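Participant: here's a sequence, model it:
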Amino acid sequence: MRISANNIDKNNLPMNESSLFISDINDALMLQLKAGNAKNIARYFATNVTLSILSEDGQYSKFQAEMLLESFFSKNKPGAVKLIQKITNKTNYSYYVYQLTSNKNLFRVFVKISSAKSTQAIEEFRVEKQASK
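Facilitator: Next up is the predicted model:
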């Protein structure tokens, strides 16, 4: 019997196994945002991350940021995620903007990623409530 990546539910695999099927950090973020998995998103956080989630705003450790994101997901169960904008340039930064639909609201998620020495880390993560259309 042949097993292909198309037959595997990547959302239910542990991070290390699911990452075998993920081509870049954008794919990983989309999967983990949709799953509402703060722990796996936090694996990409830099040691200290600028985090803004609705009224919470500041510079946090990786662990603190994970706890705040977990709290957000517990109150706003994700339903769908869509990539709105991706900006990569010759600098060491990439920027992603997602639209996150939850059971209660529509959110805009902004992520700033630094790339250095073949590693990527989230330096800034913002979640803002978006007006419904």
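Participant: please make it C-alpha for all contacts and neighbour counts, starting now.
Facilitator: Noted.
Participant: now do the buried residues in the longest helix along the chain.
Facilitator: Assignment by DSSP state H gives helix 62-75 as the longest helix of the chain. For helix 62-75, a neighbour-count test (16 or more other CA atoms under 10 Å) marks Lys62, Phe63, Ala65, Glu66, Leu68, Leu69, Glu70, Phe72, Phe73 as buried.
Participant: and the closest residue to the fifth one other than its chain neighbours, how close does it get to Arg126?
Facilitator: Right, the one you point to is Leu68. Residue nearest to Leu68 in three dimensions, not counting chain neighbours: Ile53, with 7.7 Å by CA to CA, 6 or more residues apart in numbering. Distance, Ile53 to Arg126, using CA to CA, to the nearest Å: 6 Å.
Participant: now the other sequence, so there's something to compare against:
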Amino acid sequence: MKEFAIKYFLIIIISGFCLSNSHAQSESLFADVRSALKAGSSKELSQYFHDNIELNIDGESGNYSNVHAEIYLKEFFKKHEPISFEYAHRGGSPQGLNYAIGNYVHSEGTYVVLIRAKEFNGKQKIYIIDFNEE
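Facilitator: The predicted structure is shown next:
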């Protein structure tokens, strides 16, 4: 019985560490993404993309390699230079799926941005990003 209790305790400790590590990665990812969006830097932002990413801008959606998504967003940022970007809400699941909703303000209006990330090979990566004009 004592051996079972020790194994159970170790499983709880290891699980807590893994969840804590995933949460810390998510915090870092979303802080860096906020900086990239504020700066309008597709290059900086694309560092956090999975190899393939779903990109949706005003209903125009497609699956892109991270390189093509960077080019697409570079054009978007040229047309809609950022004034500010702030998160309105962030959340996640115990399974490691994380999301953030923010407001991307540019000179002609605002886009609501939905970012979804999950763990790939031990690192949090963005796999979907949506820009919808308000």
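Participant: right, and Tyr60 of structure 1 touches Ile53 too?
Facilitator: No: look at Tyr60 of structure 1 against Ile53 with CA atoms under 8 Å: they stay out of range, at 11.8 Å.
Participant: ok so, going back, quick one: map the residue nearest to Leu68 of structure 1 onto structure 2.
Facilitator: In structure 2, the residue equivalent to Ile53 of structure 1 is Ile57, according to TM-score structural alignment.
Participant: who are the contact partners of that match?
Facilitator: Residues near Ile57 of structure 2 by CA atoms under 8 Å, 6 or more residues apart in numbering: Asp130, Phe131, Asn132.
Participant: aligned to the last one, what sits in structure 1?
Facilitator: Asn132 of structure 2 maps onto Glu128 in structure 1 when the alignment is built from TM-score structural alignment.
Participant: quick one: its match is in a strand?
Facilitator: Yes: assessed with DSSP: H, G, I helix; E, B strand; the rest coil, Glu128 of structure 1 lies in a strand.
Participant: any idea how far Ser61 of structure 1 is from it?
Facilitator: Using CA to CA, we find Glu128 of structure 1 at a distance of 20 Å from Ser61 of structure 1.
Participant: ranges for the helices of structure 2?
Facilitator: Using DSSP H, helices in structure 2 cover 2-39, 42-46, 66-79.
Participant: so which bit of structure 1 is the shortest one matched to?
Facilitator: So that's helix 42-46 of structure 2. On structure 1, the counterpart of helix 42-46 of structure 2 by TM-score structural alignment is residues 38-42.
Participant: how many other residues sit next to the closest residue to Leu106 of structure 1 other than its chain neighbours?
Facilitator: The spatial neighbour of Leu106 of structure 1 that comes closest, neighbours along the chain excluded (CA to CA, 6+ apart), is Gln130 at 5.3 Å. Neighbours of Gln130 of structure 1 under the rule other CA atoms under 10 Å: 14.
Participant: ok, Gln130 of structure 1 - contacts?
Facilitator: By CA under 8 Å, 6+ apart, Gln130 of structure 1 lies in contact with Asn105, Leu106, Phe107, Arg108.
Participant: Leu68 of structure 1 maps to what in structure 2?
Facilitator: Structural alignment (TM-score structural alignment) places Leu68 of structure 1 against Tyr72 in structure 2.
Participant: out of the helices of structure 2, the one nearest Asn121 of structure 2 is which?
Facilitator: The minimum distance between Asn121 of structure 2 and the helices of structure 2 falls on helix 2-39, with 11.9 Å, by CA to CA.
Participant: pull the distance from stretch 118-133 of structure 1 to the chain's centre.
Facilitator: Put simply, stretch 118-133 of structure 1 sits 7 Å off its chain's centre (CA atoms, centre = their mean, to the nearest Å).
Participant: go through it and flag the buried ones.
Facilitator: Gln120, Ala121, Ile122, Glu123, Glu124, Phe125, Arg126, Val127, Glu128.
Participant: now the fourth one: closest residue in space that isn't a chain neighbour?
Facilitator: Counting by CA to CA, 6+ apart, the nearest residue to Glu123 of structure 1 once its immediate chain neighbours are dropped is Val49, at 4.9 Å.
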